[in-house]
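Chemist: this one's sequence-less:
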């Protein structure tokens, strides 16, 4: 066989493994597990870190204020050094909409060794802890919750003895670039962290989705969160690992009641979302970067390249292997497109999207070595940690 055919066969073999041996990552059926009504609903504190979020708060914060929760709950809103009046907007929305009581706090600039979001969470969790809640709901300022979201999260944690219940919020998909990039973002995340592996008994894989994390307060104290992960840029995965290491049980799945309202109308916005932490996920390792680029090329780019080359040269073996690998890839992407209610005709374009992610990952490394890594809302973390051991 030709070298092109051998590469196509290798790609097909990789897709055989991904299809059956990677926790069925491509399925979208990991939703909230069994729920059970507690005899007494526990107290919950909702902690919302926010930096320059005045524009999205009118779309998200009222949904938290309107939570239909049978027990006692409050919102601790932490204004993380905003320059756009975020704290004032939060207070005004609370006065206008009523609902759950809301406190606004401002911790000031982070101390050395802390990332901004975790510094804000530290302050908010400390304020919430003064009232000794049983659970903490850590949710981002751009996340909107259905009225029963908090109730369902607590019922799932109670019924299954879970220390973390996290949902991957359904991201906004409106613009053309969002349609092309966003469903693939969740697809790639679930490939890296298969939800079934995370949710199985005795799991070794740990991850969470930072937009919606229900955390048992006792588990947070046992894992020393957020102090133990204070330098992490990918804080959600770090949080899940810390809880798992301390003996806690984790659950992660796709959301039906939680949505992100943050828009990414321009391609540059999506590029920055991915590239700001992609190299941190690779632990700033050149070897991991090279391996990731090679892996993406073999798994996602080789099938269409092999097929088109085979058609031009008459290489039947390369055409067969490349075409079948592309077909398997396309099939695994269909459930995610259905979840996002997007045209299924986008599925064959996954190799193009993967090429964009490859370039974003390389750009993340370039920005890191230029001292601009992990830049977010006016803050830059030159050498952040992806998921520290402590």
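Modeler: Ah, there it is. Since the structure is predicted, the reported quantities are computational estimates derived from the model, not experimental observations. Numbers count the residues shown, from 1 in each chain.

Chemist: contacts and neighbour counts: CA atoms only from here.
Modeler: OK.

Chemist: does residue 350 touch residue 332 like I think?
Modeler: No. Using Cα atoms under 8 Å, residue 350 is not in contact with residue 332; the gap is 10.2 Å.

Chemist: the strands in the stretch 151-300 of the chain, which residues?
Modeler: Using DSSP state E, counting those that start in this stretch, the strands of the stretch 151-300 of the chain run over 164-170, 212-216, 250-260.

Chemist: so for residue 355, which of those strands sits nearest?
Modeler: Residue 355 lies closest to strand 164-170 among the strands of the stretch 151-300 of the chain, at 23.2 Å (Cα to Cα).

Chemist: list the buried ones in the closest one?
Modeler: Within strand 164-170, the residues scored as buried using 16 or more other Cα atoms under 10 Å are 164, 165, 166, 167, 168, 169, 170.

Chemist: and that strand, what does it pack onto?
Modeler: Applying 3 or more Cα pairs under 8 Å, 6 or more residues apart in numbering; DSSP states H and E, one finds that strand 164-170 makes contact with helix 149-160, strand 212-216, strand 250-260.

Chemist: here comes the other one, which I'd like you to weigh against the first:
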């Protein structure tokens, strides 16, 4: 066979393995597990880290205030040095809508060795536990850690707690449905979820004995006892990819975790331009590769072989009348397209976007390379005015 045919054959073999051997990552049926009414509903504290979120808080916070939860629940919004009046706006919204009680606190700038979000979570969790200890009922049994751009359906908290209680789970995380309105969002956002599931197959994460661990940081219900046992967020205080680090800390301490796609949990943050999405991905892509040049090189080569080779070898095979290359490349592209269809259906997007996945993969490849370039320029994981040059796991105290 020709060199092009060999490349096409290897790419096809890779896609057959991904289709059958990577935890059926392409399926979208991992939703909240079985749920039963616990009878007595436990106390919950909702902790919302927020930095310069005045644009999205009016769309998200009212959905938390309006939660239909049978037990005691409160909201603690941690204003992480916002310069746009996020904290005052949150208080105004609470006064306007009522609902669950809201407290807004400002912890000040993070200490050295902390990322901003985890510093905010530390103060919110500490306040929730301290308030619980002051009450006769004790600490809240659960903490809902949710981002400021996440809107929740009225029964979201009830469903999360019921799933955790029914299945004896210490961490229940739902990957919020991201906004898909603009052209760039349609092209990039569903692929973000697709690539995440390929890297962390939900079925593998949800096995009790699995080594694969992950969570989706926008919506995490965490048992307070499990948080204390895992020493979070202190034990992961430097993590830029905080959700995966959180899940790993909970599992290592003996906790049971679950991850799936959301129903009634949606991000309201807009990404209207390519630059917005580019920054979202590139700020943490190289951290995901542990700042390793060999891993970066392997990732670039792997993306090229798996996503770019199928259409390129198909075209090359047709032009050079190389039947093996054309057939192998075409079949690999067909399998790729087929695995992407369920995610597009989940996002209610037109299915003709599926064959464009190689183009999207090129964009992700460039974002990853750019993430490494920014790291070596000293800009690291820049986000909302803060830069984390080389985030690593926090050392043991």
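Modeler: Great, that's in hand. Quick caveat, the model's predicted, so the values are computed rather than measured.

Chemist: could I get the helices and strands packed on strand 164-170 of structure 1 as JSON lines with distance to residue 3 of structure 1 and mean neighbour count?
Modeler: Formatted as JSON lines, those follow (distance: least, Cα to Cα, whole Å; neighbours: other Cα atoms under 10 Å):
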{"stretch": "helix 149-160", "distance to residue 3 of structure 1": "51", "mean neighbour count": "20"}
{"stretch": "strand 212-216", "distance to residue 3 of structure 1": "47", "mean neighbour count": "25"}
{"stretch": "strand 250-260", "distance to residue 3 of structure 1": "40", "mean neighbour count": "22"}
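
Chemist: surely residue 98 of structure 1 and residue 67 touch.
Modeler: No. Using Cα under 8 Å, residue 98 of structure 1 is not in contact with residue 67, being 10.8 Å away.

Chemist: who's more crowded, those two?
Modeler: residue 67 (18 against 13; other Cα atoms under 10 Å).

Chemist: what number of residues lie near the nearest residue to that one once chain neighbours are set aside?
Modeler: Spatial nearest neighbour of residue 67 of structure 1, excluding adjacent residues (Cα to Cα, 6 or more residues apart in numbering): residue 147 at 4.6 Å. When neighbours are defined as other Cα under 10 Å, residue 147 of structure 1 has 18 of them.

Chemist: need the contact list for residue 147 of structure 1.
Modeler: Neighbouring residues of residue 147 of structure 1 by Cα atoms under 8 Å, 6 or more residues apart in numbering: 63, 64, 66, 67, 68.

Chemist: got it, and residue 276 of structure 2?
Modeler: In this structure, residue 276 of structure 2 makes contact with no residue, judged by Cα under 8 Å, 6+ apart.

Chemist: ok, now the one 4 residues further on?
Modeler: Going by Cα under 8 Å, 6+ apart, residue 280 of structure 2 touches no other residue.

Chemist: and the alignment partner in structure 1 of it, how close does it get to residue 215 of structure 1?
Modeler: Residue correspondence to structure 1 (TM-score structural alignment): residue 280 of structure 2 is matched to residue 273. Using Cα to Cα, to the nearest Å, we find residue 273 of structure 1 at a distance of 25 Å from residue 215 of structure 1.

Chemist: ok, residue 143 of structure 1 next?
Modeler: Distance of residue 143 of structure 1 to residue 215 of structure 1, given as Cα to Cα: 17 Å.

Chemist: could you do residue 340 of structure 1 as well?
Modeler: Applying Cα to Cα to residue 340 of structure 1 and residue 215 of structure 1 gives a distance of 27 Å.

Chemist: cool, and residue 264 of structure 1?
Modeler: Separation of residue 264 of structure 1 from residue 215 of structure 1 (Cα to Cα) stands at 28 Å.

Chemist: and if you look at residue 302 of structure 1?
Modeler: Distance from residue 302 of structure 1 to residue 215 of structure 1, by Cα to Cα: 42 Å.

Chemist: same thing with residue 333 of structure 1?
Modeler: Computed as Cα to Cα, the residue 333 of structure 1 to residue 215 of structure 1 distance reads 31 Å.
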